[in-house]
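Asker: Fold the following, please.
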Amino acid sequence: MRDTTPGGAHGAARPPHGRLLYGCMGLGGTWDDRPYTAADIDHAQAAVEAALDAGITAFDHADIYRHGKSEAVFGEVLSRAPGLRERIVLQTKCGIRLPAEGRPGLYDLRADSIVRRVRESLARLRTDVIDTLLLHRPDPLARPEEIARALGDLHSEGLVRQFGVSNMSAAQIDRLQAHLDVPLVANQLEMSLERRDWVEAGVLVNTGAAAANGFPAGTLEYCAAHGIELQAWGALARGRYTGAEPSPAADLIGELAAAKGTTPETVLLWWLQRHPAGIRPVVGTSRPERIRACRDAAVGEPGLSHEEWYALWIAARGKPLP
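Answerer: Purely as a prediction, here's the structure:
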């Protein structure tokens, strides 16, 4: 059965949906080969319902999450809710192979591996089409022309609507795009108030600290210039600023949330969304109450002033800007 939603697999692309994505890495039970349980499906359903309640309709997966069980329980949730697939956007990733049978973990963007893993994801997700496929991490042995052949085949077969990357620099994206007939539409990077190297890189130019920063210079600018959406994984910083531990930044987030009648989670996401690069955060918590706490970031404009944005940055840095 082929996708019959408006536009179809070859028509107008459906993604993106909304200002946030829900990251499904926390769904599916344990990080081992034990099968998922009915309780794991219920847990996934509660998280999906909380995301929908919060106005989030795009869901981010990877074939390796919980050894494939994250996708599988999501497929179970879709089977419980007829019509839900047509209301949401599904994104998944491939390119990482977990350690197995004495083989170390490695990256694999060979054409046959990409195609095989996408077909496996489709089966687990119980869908006919993936809205966006991201290449999870760069594979130093990958040949761009081979990747292009695999992506072209997946697109022409109607199995994937559009493509992106994850954890790649501007130079890596540019080299890959030169071989593709379809545009890369997203780059997913770790970005948060805790992981700030992406924004620090822009102000450490011509300082002694620039060399130690490590973030590939020009990546944000390249993505903005080429219409490539920036997605931020780890956006909630594992709860560091919203209850996990006290800090000046956490205190300021709490004060701003109270003053603006919203939640600390929303303020934390607003900090990313306020940046002109158009960052789209990925919310990765599996706790329904924390998912719902992100609603104001999903449905409204970021409510931080210029000064408030800088105050949060400096509080997290723990020292003045250069």
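Asker: Every contact and neighbour count from this point should use C-alpha atoms.
Answerer: Fine.
Asker: Quick one: neighbours of the nearest residue to Ala316 once chain neighbours are set aside, just the number.
Answerer: In this structure, Ala316 finds its nearest non-sequential neighbour in Ala249, 5.2 Å apart by Cα to Cα, 6 or more residues apart in numbering. By the measure other Cα atoms under 10 Å, the count of residues near Ala249 is 23.
Asker: Could you do Thr266 as well?
Answerer: So Thr266, with other Cα under 10 Å, has 24 neighbours.
Asker: ok, it - contacts?
Answerer: By Cα atoms under 8 Å, 6 or more residues apart in numbering, the contact set of Thr266 is Ala257, Ala293, Cys294, Arg295, Asp296, Ala297.
Asker: Please repeat the previous calculation with a cut-off of 6 Å.
Answerer: Cys294, Ala297 (Cα atoms under 6 Å, 6 or more residues apart in numbering).
Asker: That one and Glu307, how far apart?
Answerer: 17 Å (Cα to Cα, to the nearest Å).
Asker: which element is Arg175 on?
Answerer: Here Arg175, judged by DSSP states H and E, is contained in helix 170-177.
Asker: For that helix, buried residues please.
Answerer: Buried residues in helix 170-177, counting neighbours by 16 or more other Cα atoms under 10 Å, are found at Ala170, Ile173, Leu176, Gln177.
Asker: Equivalent analysis for stretch 207-223, please.
Answerer: Ala210, Phe215, Ala217, Thr219, Leu220, Tyr222, Cys223.
Asker: quick one: which two of those are the most distant?
Answerer: Farthest pair in the buried residues of stretch 207-223 (Cα to Cα) is Ala210 and Cys223. Separation: 20.8 Å.
Asker: which one of the buried residues of helix 170-177 is nearest Asp108?
Answerer: Of the buried residues of helix 170-177, the one sitting nearest to Asp108 (Cα to Cα) turns out to be Leu176, at 15.0 Å.
Asker: here's the other one to compare against:
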Amino acid sequence: MSEASRIALGMMRIENLSAGEIRELYTGARDAGVTLFDHADIYGGGEHGCERRFSEALQLGATEREQIVLQTKCGIRPGGKGFDFSADYIVRRAEESLEALGTDYLDVLMLHRPDTLVEPEEVASAFSQLESAGKVRAFGVSNHTAQQIELLKTAVTQPLAVNQVQFGLGHAALVAQGIAANMEGVKQSAMRDGGLIEYARINGITLEAWSPFQRGFFSGSIFEQGGLRELQTVIARMAAERETTPTAIATAWITRHPARMRVVLGTTKASRVAEAVEGAGMVLSRAEWYELFAAAGYEVP
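Answerer: Coordinates of the predicted model:
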């Protein structure tokens, strides 16, 4: 498998782009050094719409296909009808994704959101079928806690290499709770995910930060959302000092963390991808990192 870049380009918004626009976005990302392209079976109306548009627009040859990392997700039933981690469902949706993407294999297949009705043996059966058939090369999860991963590992034998989670300056609970640990009366000290970031580092799981520039759960961009004036001011100052962009600074804040997270962008602008790639190449000082964290409204005891 090709090496995944620190920046991934998410494909959830490409369904209504023209073939030319998709090619321009892809080419711009590749020129910037991006090799990782992120999909999900439900992107684009629930039935592999964005996967199909990606394939039809790009018509990737064998050489180009080997040079990129294609990952997709399954487990959310289309139409908001819950989740399904049964073996038959996982295998069927993965095979549909293969057909839609026009490829013989997926570099990574992830379980999209936790299914509380999960039976780990079912997941194990699906993963083994897909791996032995050469259809999936690596596996992971998305939005899972440490204990949910541990539950899967009671039966799943393949390494769970990736966990895709929401993270960024507007949604930083993964680090905020640890920074304020044991601080009675400080809201952010509440442990919500069981120390997921530390668990990932201990177990060699790569975290991928989705919606990296959103505040909260799709409450708006940190660059535009009201109530974040201090953060926007600090980002703008640091960007001016480094002769770069706010996007680069916000990306650098994520990639500075020693967990070595990847950043999954949802943009359809190649210029924004290039800015994020530049940010991933920067190294913020500890002082800068904590200044941004505090400016985002979090406590630094």
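Asker: TM-score of the superposition?
Answerer: TM-score for the superposed pair, counting by TM-score structural alignment, normalised by the length of the second structure: 0.91. Supporting figures: 293 aligned residues with a Cα RMSD of 2.0 Å.
Asker: which residue lines up with the residue nearest to Ala316 of the first structure in the second structure?
Answerer: Superposed on the second structure with TM-score structural alignment, Ala249 of the first structure falls opposite Leu231.
Asker: what's the matching residue for Ser18 of the second structure over in the first structure?
Answerer: By TM-score structural alignment, Ser18 of the second structure lines up with Asp40 in the first structure.
Asker: and that match, how many residues sit next to it?
Answerer: Residues lying near Asp40 of the first structure (other Cα under 10 Å) number 19.
Asker: What are the contacting residues of the helix or strand where it lies?
Answerer: Element membership of Asp40 of the first structure, judged by DSSP H and E, is helix 38-53. With contacts defined as Cα under 6 Å, 6+ apart, helix 38-53 of the first structure is touched by Leu27, Gly28, Gly29, Val73, Val77, Ser286, Pro288, Ile291, Arg292.
Asker: Which of those fall within helices?
Answerer: If you go by DSSP state H, the contacts of helix 38-53 of the first structure have Val73, Val77, Pro288, Ile291, Arg292 in helices.
Asker: OK, contacts around the fourth one?
Answerer: The one in question is Ile291 of the first structure. For Ile291 of the first structure, counting by Cα under 6 Å, 6+ apart, the contacting residues are Ala51.
Asker: and if you look at Met25 of the first structure?
Answerer: Met25 of the first structure touches Tyr65, counting by Cα under 6 Å, 6+ apart.
Asker: looking at this, it is in a strand?
Answerer: No: counting by DSSP: H, G, I helix; E, B strand; the rest coil, Met25 of the first structure is not found in a strand; it is helix.
Asker: what's the matching residue for Gln172 of the first structure over in the second structure?
Answerer: Match for Gln172 of the first structure (TM-score structural alignment): Gln148.
Asker: Spatially nearest residue to that match (excluding sequence neighbours)?
Answerer: Going by Cα to Cα, 6+ apart, Gln148 of the second structure has Pro114 as its nearest residue, at 7.6 Å.
Asker: Need the three-state assignment for that neighbour.
Answerer: Assignment for Pro114 of the second structure (three-state DSSP): coil.
Asker: Alignment lookup: it to the first structure.
Answerer: Match for Pro114 of the second structure (TM-score structural alignment): Pro138.
Asker: So its match versus Ala232 of the first structure, what's the distance?
Answerer: 17 Å.
Asker: Compare the two (neighbour count), which wins?
Answerer: Ala232 (24 against 19).
Asker: The counterpart of the more buried one in the second structure: what's it in contact with?
Answerer: Aligned by TM-score structural alignment, Ala232 of the first structure pairs with Ala209 of the second structure. By Cα under 6 Å, 6+ apart, the residues touching Ala209 of the second structure are Val165, Gln166, Phe167, Val263, Val264.
Asker: Helices of the first structure, residue ranges please.
Answerer: 38-53, 69-80, 111-125, 144-156, 170-177, 197-200, 210-213, 219-225, 248-260, 264-273, 288-292, 295-299, 306-317.
Asker: okay if I get these as TSV plus distance to Ala237 of the first structure?
Answerer: Converted to TSV, the helices of the first structure look like this (distance: least, Cα to Cα, whole Å):
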stretch	distance to Ala237 of the first structure
helix 38-53	18
helix 69-80	21
helix 111-125	27
helix 144-156	32
helix 170-177	24
helix 197-200	14
helix 210-213	19
helix 219-225	20
helix 248-260	11
helix 264-273	9
helix 288-292	13
helix 295-299	16
helix 306-317	12
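Asker: okay, the ones you listed, which one's buried deepest?
Answerer: Ranked by mean neighbour count, the helices of the first structure are led by helix 264-273 with a mean of 25 (mean count of other Cα atoms under 10 Å).
Asker: In the second structure, what range does it match?
Answerer: If you align by TM-score structural alignment, helix 264-273 of the first structure falls on residues 246-255 of the second structure.
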